[in-house]
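J.: next one to model:
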Amino acid sequence: MAAIIAGSTSSLSLYRASTMIATCSRRMMMMSSSSSNNTASLSRRRCRRSSSQCSLLNKNCSWRHNSSSNNSIGNHQRRMMVSTTSRQINMKSTLQRPHLPNNRTTNKAAATSTTTIRTILSEATLESLLPRSPTLRHLVNTLNTSLLKPRPLPLPRYISPQHYSFTLSECFGHASFILVAASYATEDFLQLRIMAVFGSGAMLLFTYFHPHGRVLWLPLKWNLLFITLNSYRIGRVLFQRYMADQLGEEWKNFREQHLSVLDNVDFYKLISIATEETYEEGDVVMIQGTANPKVRIVIEGELEVLRDGTLTYVLEKGNFVSESGLHAGLLLSGSMEACGSIVVGPPFDYPSGEKKQQQNNHHDNNVQKKSSRRNKVRVLTWDRTELVQLLEADKGLRNSLKAALSWDIVRKLKTQRHMLVEGRVKDPTSWTKKREDQGISRYAAILQNMLRLPPEEVQAMSQELNKYRLIHHIDDADHERALAKCGWTKEEFRLGRQEKQDEFEEDDDMDEFESVRWRKVRRFSSKVVRTLLQ
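T.: Below you'll find the model as predicted:
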């Protein structure tokens, strides 16, 4: 069949070439005829060789010839007639239509011949793209032959009387779209990425070994880019899971007991940017009224929180220190003013039913242990700005940490209630007043940090600020007190700016606008880069 098609193709080429030759010869003869007529009518000279050729076609010439010219013209006419006759005979044999396949050829043979032609074309196209290495050339040729080999599709005649064929390259093209469609229906991040890589890989084979014989470079390059990005994300997730599994038993137990809302990978992300600090009994962790750029969590020991020298509450294992609105979604970077002092006091047991029963049963032993045991505190410390950047980049981690901080607030409130029950608070009235002052001071520190931001960002955080006020029962009077402590009025806070008396106020505003604009551009570009790489 391939030989028949090759013969048909060559006959068609000869037919087209002979047609072009005949057309050119006719045009040349017409041009020669016109030139001979003009020469005869003007000068009546001896006809040249070109005019004698035209005289064979034009028999109605009216001018006379002498005997010598008649003899030469006659001889030339005979030569021209012989050459013209032989040319016509050759042209007739050449102009015969090539042998075409019979119309009775079956559909199966037609489909097979079409696929064979495509295979031949693809082999000719890939010949220039083959690598220089003999091994790679053999591999590419093998893949090209196997992927573009026509394979019959066995369909029963009651389904379709026609015969169909397919190639493995076409199967890879269909599989690519099927995998991409299936990836949209998955909820797991890793499964989606893996299916996207396999789908892009199948499309890569389809575009390189295309059935039409040409490499589709545009989709091939884009699929290479998609495979690279998704492979990086898959490798990053697998690496983080591996590193999370390599954490020690102490960290795994701590997560299960106090941060169970975080999965292993999220907990590893927090641990990876934290540093461990150790304090002994009598050390001061934080001083009231100073700037604090850190966020901490207690992993061992107990801390005392003082407001103007009065014990307000105690921080135990698993409690966060100086979270300052993170539980409400206030992602404030930089330093926060400390609303109280944090010190490492002498050890004491937290009042719980289980510990109380143990204290009653072993009172003498506990007294002896208290006299000999010293309080040692270990904390994990994060830089607030670095932690906020991590939370902004990872939405899942941000939601999980907010849930953990909400549970932490509940634990702190229960601890304060047990302090009243156990008699740790000597003056409940003064203790309540100090707790209220501490809450207002904490809210004022949050406002002070927010007011350093541009008005647009303050307005964007208004919803989170209202949530914080609702959680901590900050009414309008407390809100005005906190604003007054920051040097702002309620109207200025609503407008988002303070009244300035400086004569260069407009220039300062313009400089502030430019800095805010460039800050937004940098933040947006950094978010785009983190989104692509994470």
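
J.: C-alpha from now on. contacts and neighbour counts both.
T.: Fine.

J.: buried sites along the helix or strand hosting residue 53?
T.: Take DSSP states H and E as the rule and residue 53 turns out to sit in helix 49-57. Within helix 49-57, the residues that count as buried by 16 or more other C-alpha atoms under 10 Å are 51-56.

J.: just list what that helix packs against, helices and strands only.
T.: Helices and strands in packing contact with helix 49-57 are listed as helix 2-43, helix 67-94; criterion 3 or more C-alpha pairs under 8 Å, 6 or more residues apart in numbering; DSSP states H and E.

J.: now do that helix: distance to the chain's middle.
T.: Taking C-alpha atoms, centre = their mean, to the nearest Å, the mean C-alpha location of helix 49-57 is offset from the chain mean by 78 Å.

J.: contacting residues around that helix?
T.: The set of residues external to helix 49-57 that reach it, using C-alpha atoms under 8 Å, 6 or more residues apart in numbering, is 29, 32-33, 35-37, 61, 73, 76-77, 80.

J.: and this one, please, so the two structures can be compared:
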Amino acid sequence: MSIHLVSFVGHLAFFLTAISFVVKDIVVLRILAIFSSVAAIFYNYFHPMGSPDWIPLSWCIIFALINVWRVCQIYTEKYQVSLSSIELEMLDTSFSNFNPVEFAKLMRASHWESVDASTTLTKENEVPEKLYFVQNGSILVTRDAKEIARISDGTFIGEMSFINDSRASATTTTLTSTKLVAWDRLALDQLLSRNPTLSILLKHSISVDLTKKIKGQPDPI
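T.: Down below sits the predicted model:
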């Protein structure tokens, strides 16, 4: 085996490892790690010193198998996910930073609520028990009994109270029959503490929603 070819493959193994450190997609990262391990296996088997270097070669085989197993597991979970048409619409719009598996985990911790008009969701200066996402409906936002905004589909309610663990800065009341996704705060806190990635993704979705509200002038609740 040409020493130049073996050396090239050795450099390729380290190059692929370096690239894997900067990619954000976990599947791409693991696929790069697999190819890096395969290149390292080739290099260590046809080692320039003339005989296989079995210690790194053995570990590279183990690393490759672990990453193959994890990639298969990720794709298996992905194809086992079952989302309704409404949930898929939410995923495509307000939760587009989630992948289907992560979004399914978040939705399993929630429940749907259908409420009539004039239902109070949060009360000013009280700590909300739930974080809401408006799937369909119209909400009146008041402070000191004065209207400050109206919000509708695709927005969170109680998001600032949830993030800051604080009291609601406004009262929210439904203007129409409204369909909501609701998360009990305690259960959601427990889920996010076990899944830091979900916590980051949810806070990103909330931040995007807050940005839209600020541009449209409604105050975060």
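
J.: could the contacts of helix 49-57 of structure 1 go into a markdown table alongside distance to residue 507 of structure 1 and neighbour count?
T.: Written out in a markdown table, the entries for the contacts of helix 49-57 of structure 1 read as follows (distance: C-alpha to C-alpha, whole Å; neighbours: other C-alpha atoms under 10 Å):
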| residue | distance to residue 507 of structure 1 | neighbour count |
| --- | --- | --- |
| 29 | 89 | 14 |
| 32 | 89 | 16 |
| 33 | 91 | 19 |
| 35 | 89 | 13 |
| 36 | 93 | 19 |
| 37 | 94 | 16 |
| 61 | 101 | 9 |
| 73 | 104 | 22 |
| 76 | 103 | 16 |
| 77 | 103 | 17 |
| 80 | 99 | 15 |
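
J.: can you redo the residues you listed as CSV with distance to residue 179 of structure 1?
T.: Output for the contacts of helix 49-57 of structure 1, formatted as CSV (distance: C-alpha to C-alpha, whole Å):
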residue, distance to residue 179 of structure 1
29, 67
32, 70
33, 72
35, 74
36, 76
37, 78
61, 82
73, 83
76, 79
77, 78
80, 73
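
J.: would you map the strands across structure 2?
T.: Assignment of strands within structure 2 using DSSP state E yields the ranges 111-115, 120-122, 130-136, 139-143, 146-151, 155-157, 171-174, 178-184.

J.: Provide the aligned range in structure 2 for the helix holding residue 53 of structure 1.
T.: Mapped onto structure 2 using TM-score structural alignment, helix 49-57 of structure 1 spans no residues at all.

J.: got the angle for that helix vs helix 67-94?
T.: Helix 49-57 of structure 1 and helix 67-94 are oriented at 70 degrees to each other (axes from the mean of the first three to the mean of the last three C-alpha atoms, to 10 degrees).

J.: how far away is the aligned partner of residue 169 of structure 2 in structure 1 from residue 433 of structure 1?
T.: When structure 1 is aligned by TM-score structural alignment, the residue opposite residue 169 of structure 2 is residue 339. Between residue 339 of structure 1 and residue 433 of structure 1 the computed distance is 14 Å (C-alpha to C-alpha, to the nearest Å).

J.: among these two, which residue is more densely surrounded?
T.: Regarding residue 339 of structure 1 and residue 433, a neighbour count based on other C-alpha atoms under 10 Å identifies residue 339 as having more, with 27 against 12.

J.: list the contacts for the more buried one?
T.: By C-alpha under 8 Å, 6+ apart, the residues touching residue 339 of structure 1 are 288-289, 307, 438-439, 441-442, 445.

J.: filter the residues you listed to the buried ones?
T.: For the contacts of residue 339 of structure 1, a neighbour count by 16+ other C-alpha under 10 Å gives the buried set as 288, 307, 438-439, 441-442, 445.

J.: what number of residues lie near residue 99 of structure 2?
T.: 13.

J.: now the two most distant members of the buried ones among the contacts of residue 339 of structure 1.
T.: Put simply, by C-alpha to C-alpha the two of those set farthest apart are 307 and 445, 14.8 Å from each other.
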